[in-house]
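J.: sequence-free structure coming up:
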């Protein structure tokens, strides 16, 4: 079969590789000048630092098969994401852990003492079924920690009150009563030594794959293929005929400096009067390298316009209702499979993106073998 894939990010690359290895002829289109989507990395010509052009990506997973898969195409070096935050004139470690609690309250709690202190004196135990982000936070850590570390950051990131956001957003964040400051708890964590674009280029390096960059999709492309895999925006496939799904986008204020700018890869800013959400210093994402210069990004979040790069699906009440309408439209389509972060309008970590691409490819191959 001739397979057309729109998007040369992780979803498109992994799907294309699986189908090409199964003997199909695969054409992949991407409107950008590079492969890798928002995972794209490149060397800064001024400093030599490997820059995560669209913001940092740290690979972490408990899926051994996915970990083995990415290690086929790149050498992964050990990396632990240790996030700091500046709030109220001091620097703390995230996620909230025993060190954060002791520093913030000026105490020397042991784990059991800290747990009792948070539950008995800070957490709002009148909240029995948290519905919003704010209710979950107040039940989770109490007002003082919530307002210092979560409220302002969340308002800047999402552009709305935490009372309007679902509790599920906060449920993903851990609260630790030990000194573990590793942001993720997965078994496998690391960074590709030569960057994500080199890894994804390796996935695309197959004689059965024909890659076209700087090429926008038109319906005429699909007419020449037996099946289309769409990893672009779901509403974009339909020409946004029902309206545009809501996203947050990011603006980056890039600057270079000498030496070490902030001493860590990620510094959050929880105070509402600081306009940026965080500063990332990219050479710290490759601690095995040494560079005299440094590249930093100040990161600002705002509503996504028609010409902006979509980053985070909003998925509030209006967006979920519109999503349901688009899903109904998608279910009537034949000869097309929607996948990935944009194609399914979900926030997906890299490992989940790869897992779903592998599973989708396997399901397609099994179905096509049966003539489905």
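T.: Great, that's in hand. Remember, it's a predicted structure, so these values are computed and weren't measured experimentally.

J.: C-alpha from now on. contacts and neighbour counts both.
T.: Fine.

J.: tally up the residues packed near residue 247, please.
T.: 20 (other CA atoms under 10 Å).

J.: and residue 193, how many residues sit next to it?
T.: Residue 193 has 18 nearby residues by other CA under 10 Å.

J.: ok, it - contacts?
T.: 74-77, 286 (CA atoms under 8 Å, 6 or more residues apart in numbering).

J.: structure B:
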């Protein structure tokens, strides 16, 4: 029986472990330096309110990939959940993403869909033909006023720099709708697991051929992996190589926790778009499980900052300097024969849960196919 080491007990590692273990041909060890499984998707019930809390910020599962949806549902029950985000700007509450209600409220109009479309087109900066920066991308498509209201302050707080310093790719497309649809996502399948994400991942790795060791630090290229036939690595790519070419840039987030009686804000997520409010959003976790009843509540202010060596990296910055460093690390990865890098940190890309699961399934299946035909 071949021996496999998986570094990281998040979705990437759990999917690979589950796929390989089911064949009966592999003995798998999963290591993670944290004291829990689930990575940044880790959920647990708050001891004082009994609310299911997303410990590293909100996670709403959404996908249009039926295979991925059926896969996660095979490990637990997902209940439908529509993320209806609000944004507060200058004391007014608006609906996000920008939709017909947002436009009419912001401009004090009563446009129909086509009127609103023409209005937004008239607000766009026609002098920008090929947007290079986040700011240019936003101004071209929604104009100065909507950009300043909903994107400028929020983005500056989230990324710690002027939006004109950020690449346009961060704002790949502006989610503007010319109807009253306030569903934050466009995907066919949207939901939240009844027992939380950690329970889903726990079921993935419940197999006699899978061993999990938490609180275990992996040393990357300095680790002796000779006992294993293959290593699947989901940690930071720069950490694997002991930051030989420098650290890649990330933003991280931290939270201030509050509890109270009743209902604090009446919604799962509310953004705070004004630049002078230090946090980016508040999430109240009882609203992620509307099928439950809780007399008390727990909510979090979310703040963004630069990632230091002791922080958990969240959002890859992918600025020009980062991408140059990344190329050097990727060159080193290409020289490794028995190590596969996968997941958000190991590939230095921002990936949603469904992307991570889809990619992990593909990688595991290709690995098994390659092993079969060796």
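T.: Cool, got the structure. This is a predicted model, so every value here is computed, not measured.

J.: still on that earlier bit, now distance to residue 47 of structure 1 and secondary structure too, for the contacts of residue 193 of structure 1, in JSON lines please.
T.: Rendered in JSON lines, the data for the contacts of residue 193 of structure 1 read as follows (distance: CA to CA, whole Å; DSSP: H, G, I helix; E, B strand; the rest coil):
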{"residue": "74", "distance to residue 47 of structure 1": "23", "secondary structure": "coil"}
{"residue": "75", "distance to residue 47 of structure 1": "23", "secondary structure": "coil"}
{"residue": "76", "distance to residue 47 of structure 1": "22", "secondary structure": "strand"}
{"residue": "77", "distance to residue 47 of structure 1": "21", "secondary structure": "strand"}
{"residue": "286", "distance to residue 47 of structure 1": "13", "secondary structure": "coil"}
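
J.: ok, and the residues you listed in structure 2?
T.: Contacts conserved in structure 2 for the contacts of residue 193 of structure 1, counting by both residues aligned by TM-score structural alignment, their matches' CA atoms under 8 Å: 74-77, 286.

J.: turn those into a markdown table, including neighbour count.
T.: Listed next are these as a markdown table, based on neighbours: other CA atoms under 10 Å:
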| residue | neighbour count |
| --- | --- |
| 74 | 20 |
| 75 | 15 |
| 76 | 19 |
| 77 | 14 |
| 286 | 21 |
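
J.: what's the closest of the residues you listed to residue 244 of structure 1?
T.: Using CA to CA, residue 74 is the member of those that sits closest to residue 244 of structure 1, with 36.6 Å.

J.: map that closest one across to structure 2 for me.
T.: Matched to structure 2 by TM-score structural alignment, residue 74 of structure 1 sits across from residue 76.

J.: surely that match touches residue 193?
T.: Yes: applying CA atoms under 8 Å, one finds residue 76 of structure 2 in contact with residue 193, separated by 6.7 Å.

J.: mutual contacts of these two, please.
T.: Common neighbours of residue 76 of structure 2 and residue 193 (CA under 8 Å, 6+ apart) are residue 200.

J.: that older thread, for the nearest residue in space to the match of residue 74 of structure 1 that is not next to it in sequence, give its distance to residue 62 of structure 2.
T.: Distance criterion CA to CA, 6 or more residues apart in numbering; nearest residue to residue 76 of structure 2, sequence neighbours excluded, is residue 200 at 5.9 Å. To residue 62 of structure 2, residue 200 of structure 2 is 15 Å away according to CA to CA, to the nearest Å.

J.: swap in residue 214 of structure 2?
T.: From residue 214 of structure 2 to residue 62 of structure 2 the distance is 28 Å (CA to CA).

J.: quick one, which of the two is more surrounded?
T.: Taking other CA under 10 Å, residue 214 of structure 2 and residue 62 do not tie; residue 62 has more neighbours (24 against 15).

J.: need the counterpart of that one in structure 1.
T.: Mapped onto structure 1 by TM-score structural alignment, residue 62 of structure 2 lines up with residue 60.

J.: cool, and residue 102 of structure 2?
T.: Using TM-score structural alignment, residue 102 of structure 2 pairs with residue 100 in structure 1.

J.: check which helix or strand that match maps to.
T.: For residue 100 of structure 1, the host element (DSSP states H and E) is helix 98-105.

J.: can you count the residues close to the residue nearest to residue 76 of structure 2?
T.: 22.

J.: now swap in the one 4 residues further on and tell me
T.: Taking other CA under 10 Å as the neighbour definition, residue 204 of structure 2 ends up with a count of 23.

J.: got it, and residue 38 of structure 1?
T.: For residue 38 of structure 1, using other CA under 10 Å, the count is 19.

J.: with residue 359 of structure 1 instead?
T.: 13.

J.: what distance do you get for whatever residue of structure 2 lines up with it to residue 247 of structure 2?
T.: Matched by TM-score structural alignment, residue 359 of structure 1 corresponds to residue 362 in structure 2. Distance, residue 362 of structure 2 to residue 247 of structure 2, by CA to CA: 29 Å.

J.: then residue 94 of structure 2?
T.: From residue 94 of structure 2 to residue 247 of structure 2 the distance is 38 Å (CA to CA).

J.: neighbour-wise, which of the two wins?
T.: Higher neighbour count among residue 94 of structure 2 and residue 247: residue 94, with 21 against 17, using other CA under 10 Å.
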